[in-house]
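Engineer: Dropping a prediction and its sequence here:
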Amino acid sequence: MEPFITMIPYLLVECTGFEEQRGQHTMEPYTYEKLFFGVPQCIPGNCGVFTLKYIECHVFWMSF
C-alpha cells in the first residue's frame, strides 16, 4: 500500500492540466485505514471499484 499512497499524489500533480488545480494538490503521501466492518470482504474483484471511487472523492475534496 505504501507505494500506492506515495505515487497517487505525484500523478495528481503531474497530470492536472490546469495550473490553478495543480496548487490544490500536495506531494504528501495519503493516509489509509483498513475497514473490517461495514464493507463486504467476501466478493472478489470489487475492491478496485471502491478504490477508484475513494480516489475520485478525494480529488474533488468530497467526503466518502
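Structural biologist: Here it is on my side, so go on.
Engineer: Please make it C-alpha for all contacts and neighbour counts, starting now.
Structural biologist: Fine.
Engineer: now the helices: where do they sit in this protein?
Structural biologist: Ranges of helices within the chain are 2-15, 19-22, 47-59, based on DSSP state H.
Engineer: adding another structure so you can compare the two:
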Amino acid sequence: MEPFLQMVPYLLVECAATGNLVKYGLEPYTYERPLKGVPTTNNGDCGVNAVKYIECHALGVSFDPKDFARCSEENEG
C-alpha cells in the first residue's frame, strides 16, 4: 500500500490542469482500514465497501459502517 500512497499525489500533480496545481501537494496519502463494523459476509464484499468509502470521502460525507449495515438489514427484510 505504501508505494500507492506515495505515487498518487505525483500522478495528480502531473495530470492536473495548470490552474489546479495549487490544490494538490506532494505529501504522501494516509489510509485507514476499519476492521470492526464493516458489513461483509463474503471475502469478495470488501470491494463494494471500499468504493463506497472512496465516494463518501470524496464528497465529504461521513462513512459510518453502522449506517450501511442498517441499510443492508432493511433490504433483507
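Structural biologist: Looks like it came in fine. Please read all numbers here as calculations on a predicted model, not as lab measurements.
Engineer: can you redo the helices of structure 1 as TSV with mean neighbour count?
Structural biologist: As requested, those are exported to TSV (neighbours: other Cα atoms under 10 Å):
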stretch	mean neighbour count
helix 2-15	13
helix 19-22	10
helix 47-59	12
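Engineer: Those helices into a markdown table, with extra columns for distance to residue 38 of structure 1?
Structural biologist: Formatted as a markdown table, the entries for those read as follows, by distance: least, Cα to Cα, whole Å:
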| stretch | distance to residue 38 of structure 1 |
| --- | --- |
| helix 2-15 | 23 |
| helix 19-22 | 34 |
| helix 47-59 | 13 |
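Engineer: So the spatially most central residue of structure 1 versus residue 7 of structure 1, what's the distance?
Structural biologist: With distances taken as Cα atoms, centre = their mean, residue 55 lies nearest the centre of structure 1, 3.0 Å away. Per Cα to Cα, to the nearest Å, residue 55 of structure 1 is found 12 Å from residue 7 of structure 1.
Engineer: Then residue 59 of structure 1?
Structural biologist: Computed as Cα to Cα, the residue 59 of structure 1 to residue 7 of structure 1 distance reads 14 Å.
Engineer: again with residue 39 of structure 1
Structural biologist: Counting by Cα to Cα, the separation of residue 39 of structure 1 from residue 7 of structure 1 is 25 Å.
Engineer: repeat for residue 36 of structure 1
Structural biologist: The value you get for residue 36 of structure 1 to residue 7 of structure 1, if Cα to Cα is used, is 25 Å.
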